[in-house]
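# here is a sequence with its predicted model. Questions after.
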Amino acid sequence: MLTCQMIDEAAVVLRGVVRPTEIIHSPFYSKMLGAPLYFKCENHQHTGSFKIRGAYHFLSKRPAEQLANGVVTASVGNHGKGVASAASLLNCSCRVIMPEGVPLSKELAPLQYGAAVELYGQTHEEADSYARQLAAKDNLLYIPAFDHELIMAGQGTIGLEILQELPTIESLLVPIGGGGLISGIATAIKAVRPGVRIIGVEAAGVASASLARRNGHPKTISTRTHSFAEEVAVKRVGELTFPIMEHYVDDVITVDEESIARAIVSLMEKGNLFVEGAGAVGLAALIYGFRSVRKESTLCLLSGGNLDIHNMARVVEKGMLAEGRYLRLRLEMADIPGALAHLTHILSELQANIFQVNHDRHKSSLPLGEAEVLLDLETRGAEHIQEILMRLEDERYRPEVIY
């Protein structure tokens, strides 16, 4: 079983290897919630996430002969990057198996640390099974993503840092994937401050911790799933992590994809913080759906900041749509000189910012003498959208909302 002594020993091992990430107070969100809110910024860790803590600690505790032939792991992103970095620091070769279709930035990340990357299978589970086969065939050391005491102990050093810098903390929101992160942190904190509420947050579409709690044991989610919070989209929590979560974690809650996207956008705009989906789930729960927000000193763990740049536009667009900040319209109008200028003048009066306009007079389905216009608009909320639609209706444009 994981012990506090193991976490203390991990802190010694990791000294000078990982960054003791800062805890920052957020005046904006504190005012919104009516209570102090803090962020623990593991998105500022050397590899962009907390994963290097567990990976390095795990490898550092293995005998040299186990590292001689190299190591192998499976990952959709952060774990592979953390393992590759740790292996580089310890001068052992590393292979990272990733499912096909993983974002290119995730695929390339381990390469900068000298690891070899191989794509296999359609899911993390298939990639993980293949990594275990390679470990047996080539006598490599397999590194689990979360379900091992040494991994949990490394992640638990975050809890020690929280206690040292913010000893008055009353509640803590932590992302849950397989459970290694929250198990380590909860073990460290509850040993010293048993009254601190530990709340786990997971994506609603991949709620494996909630499923395990309902059944009393880990159970695999059978359906194919996807989430903006891909780093916590784990279909089954660990056999070792589950009893620790049951013992120490006070509540497990879920957040939907819309809330995650909104939280990512909000952190960019209001907090000047760049986080991935998994890193945003805690704030998403607090401001968009947590059923029992208490007026107490609260900390959200921002677990990572490795948001794929190509997915960022999609996530931001989703978040802005949810906030009523983005509107795409289709309408038809007379194809005469000055018609488009008149339309843009109306939108200017309404203070709608035009992102993009597409004017098409050649579409075969259009009546003679008419043109189709597609508009992407920046808006200020639901009321502003209704104001725009009503004005365009009054002007006989018959707007059709695409999204």
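Cool, got the structure. Predicted model only: the values in this text are computed from it and were never measured.

# from now on I want contacts and neighbour counts done on CA atoms only, so please keep to that.
Fine.

# name the surrounding residues that touch the longest helix seen in the chain.
Across the chain, the longest stretch assigned as helix under DSSP state H is helix 149-165. With CA atoms under 8 Å, 6 or more residues apart in numbering as the contact definition, helix 149-165 has outside contacts at 1-3, 6-8, 10-11, 14, 20, 23, 40, 50-51, 53-58, 144-146, 169, 180-189, 240.

# same for the helix or strand hosting Gln133, what does it pack against?
If you go by DSSP states H and E, Gln133 is part of helix 124-138. Contacts defined by 3 or more CA pairs under 8 Å, 6 or more residues apart in numbering; DSSP states H and E place helix 124-138 against strand 71-74, strand 94-98, strand 141-142.

# distance to Leu299 for the ones you listed - can I get that in a markdown table?
Formatted as a markdown table, the helices and strands packed on helix 124-138 follow (distance: least, CA to CA, whole Å):
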| stretch | distance to Leu299 |
| --- | --- |
| strand 71-74 | 30 |
| strand 94-98 | 32 |
| strand 141-142 | 33 |
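
# alongside the first one, take a look at this:
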Amino acid sequence: MNLDDVVIARERMKGIVHMTPLDFSQTFSSLSGNEVYLKLENLQKTGSFKVRGSYNKLNSLSEDELKKGVVAASAGNHAQGVAYSSKMLGIPCTIVMPKGAPLSKVLATRRYGAEVILEGAVFDEALSHAQQLKDQMGATFIHAFDDHAVIAGQGTVGLEILEQLPDVDAIICPVGGGGLIAGVALAVKKKKPDIKVYGVQTLACPSMKHSLEQNQPVAVQAAPTMADGIAVQKPGQETFKIIRDYVDDLFCVDEMEIARTMLMLLERNKLLVEGSGASPLAALLNNEKTNLKNKKIAVVLSGGNVDVNFISRIIERGLVESGRYAQFTLTLKDKSGELQKVLSYITELEANIQTVNLHRMGKHIYPGYVQLELSVETKNQEHIEQLYNLLQIKGFHIKLEE
């Protein structure tokens, strides 16, 4: 695989996929001490970069292979990318998803014209069934990342960044199976070897980082993560080789950093970005991870397919992590005026009380006392500490819920 493969992929997908914006962000530039540009693949067709690789792969098939159709296994963005690409080419497409796949993603994939089969409790079982279908139907299996044509398609993101920001110093990408960063790194390094390319994984599933440390692809046990798009337990053989040769370093972020970044993107830039897409920016904002200063940096926001039911949880989690929301439990004397005192102290510090619950019965509530539960909208962690300290000084027994 070489740069020509990526250039050919770019020509193939003209008019089919978007050349997504590379948007300068004053907010994140100030926060990171760099000149930060956001590559908005969350605005790509199907909501993620995945359509690039799948479309290029399908275009590389022979006429006979196209007639027999394609099969893929995915619970997320790859499914929609393959389904959309198949629709553009007018070929049969079957996607196998685990039975627990979000309904929104199942419906979105079907809307692109694919036949969706729900099989297995987990992704590995869906993948096994997809492999069986491929053999039965004589169809071509479309791998999510470990395929040269797929990698070349994803590499077009790198070519676009070079056109949009020729003097870029560094590019930061999320890393799951490695298809995106492998394609970007190969394309960029072949044209401009001095540009740094960095990858970001979650601490919940650092498979590529561990693989590089052991100099071979290894599997890790994944913990639950909101960045499910990059929670790949074992990277690909081909992607590993390219990343080993062309990527400068990999960093890891935790759930708190991802949630905070998702909320900041939504609030400051009006961008809905999924956990995997927000992870590169989360790493950049945590300066001790990347140690980048005074550089022109392109951050790839790889996708924006967030389940509607999950958005409110992300907002709540982000508010808690950034000190914008707190819950207190207080023990009060059960007499007139005590509740009013507490509420007045809180409003004096300009916190916004959202809910108030008063309990007179409970295991740890003694006669003559009540338990008060409060949820409060706050400004930051320092503001929460001010509230806590004031209520303690006023003589209330208080517990700050984690």
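That came through fine. Quantities reported herein were computed from a predicted structural model and do not represent experimental measurements.

# picking that back up, narrow the contacts of helix 149-165 of the first structure to just the buried residues.
2, 6-8, 10-11, 14, 20, 23, 40, 50-51, 53-58, 144-146, 169, 180-189, 240 (16 or more other CA atoms under 10 Å).

# helices of the stretch 301-402 of the second structure, start to end?
308-321, 338-348, 381-393 (DSSP state H, counting those that start in this stretch).

# with mean neighbour count and distance to Gly199 of the second structure added, can I get the ones you listed in JSON lines?
Formatted as JSON lines, the helices of the stretch 301-402 of the second structure follow (neighbours: other CA atoms under 10 Å; distance: least, CA to CA, whole Å):
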{"stretch": "helix 308-321", "mean neighbour count": "16", "distance to Gly199 of the second structure": "23"}
{"stretch": "helix 338-348", "mean neighbour count": "13", "distance to Gly199 of the second structure": "44"}
{"stretch": "helix 381-393", "mean neighbour count": "15", "distance to Gly199 of the second structure": "30"}
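
# now do the strands in the second structure.
For the second structure, applying DSSP state E gives strands covering 22-24, 35-40, 70-73, 93-97, 115-118, 140-141, 170-174, 196-202, 249-253, 296-301, 325-333, 352-359, 369-377, 397-400.

# can you put the ones you listed in CSV and add distance to Arg313 of the second structure?
As requested, the strands of the second structure are exported to CSV (distance: least, CA to CA, whole Å):
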stretch, distance to Arg313 of the second structure
strand 22-24, 27
strand 35-40, 23
strand 70-73, 27
strand 93-97, 24
strand 115-118, 26
strand 140-141, 35
strand 170-174, 22
strand 196-202, 19
strand 249-253, 19
strand 296-301, 20
strand 325-333, 13
strand 352-359, 17
strand 369-377, 16
strand 397-400, 20
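
# tell me which of the helices and strands packed on helix 124-138 of the first structure lies nearest to Arg328 of the first structure.
strand 94-98 (35.8 Å; CA to CA).

# how much does the closest one stray from the second structure?
For strand 94-98 of the first structure, the mean deviation from the second structure after alignment is 1.9 Å (mean CA distance after the TM-score superposition for the first structure).

# how about that strand: buried residues?
In strand 94-98 of the first structure, counting by 16+ other CA under 10 Å, buried: 94-98.

# from those residues, pick the one nearest Asp128 of the first structure.
Nearest member of the buried residues of strand 94-98 of the first structure to Asp128 of the first structure, counting by CA to CA, is Ile97, at 7.2 Å.

# wait, that closest one sits on Gly121?
No - contact criterion CA atoms under 8 Å: Ile97 of the first structure and Gly121 do not qualify, at 9.3 Å.

# what's in contact with stretch 20-38 of the second structure?
Contacts of stretch 20-38 of the second structure (CA under 8 Å, 6+ apart): 39-41, 43-44, 161, 164, 268-269, 284-287, 292-301.

# centre of the chain to it, how far?
18 Å (CA atoms, centre = their mean, to the nearest Å).

# list the buried ones in that stretch?
In terms of neighbour count (16+ other CA under 10 Å), stretch 20-38 of the second structure has its buried residues at 20-22, 28-29, 32, 34-38.

# related to what we said a few turns ago, which stretch of the second structure lines up against the helix holding Gln133 of the first structure?
Under TM-score structural alignment, helix 124-138 of the first structure corresponds to residues 123-137 of the second structure.

# among the buried residues of stretch 20-38 of the second structure, which two are most distant?
Greatest spatial distance in the buried residues of stretch 20-38 of the second structure: Thr20 and Ser32, 23.0 Å, computed using CA to CA.

# ok, back up a step: out of the helices and strands packed on helix 124-138 of the first structure, which gets nearest to Leu366 of the first structure?
Nearest of these to Leu366 of the first structure, taken as CA to CA: strand 94-98 at 47.7 Å.

# residue range for the closest one in the second structure?
Aligned by TM-score structural alignment, strand 94-98 of the first structure falls on residues 93-97 of the second structure.

# can you list the residues that contact the matching stretch?
For stretch 93-97 of the second structure, the external contacting residues (CA under 8 Å, 6+ apart) are 69-75, 79, 82-83, 86, 106, 113-120, 123, 126-127, 129-130.

# among the residues you listed, the buried ones, what's the ChimeraX command?
Per 16+ other CA under 10 Å, the buried members of the contacts of stretch 93-97 of the second structure correspond to this ChimeraX selection:
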select :69,70,71,72,73,74,75,79,82,83,86,106,113,114,115,116,117,118,119,120,123,126,127,129,130
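
# I'd say Val102 of the first structure and Val76 touch.
Yes - using CA under 8 Å, Val102 of the first structure is in contact with Val76, at 6.5 Å.

# relative to Val200 of the second structure, how far out is the equivalent of Thr254 of the first structure over in the second structure?
Counting by TM-score structural alignment, Thr254 of the first structure lines up with Cys252 in the second structure. Going from Cys252 of the second structure to Val200 of the second structure by CA to CA, to the nearest Å gives 6 Å.
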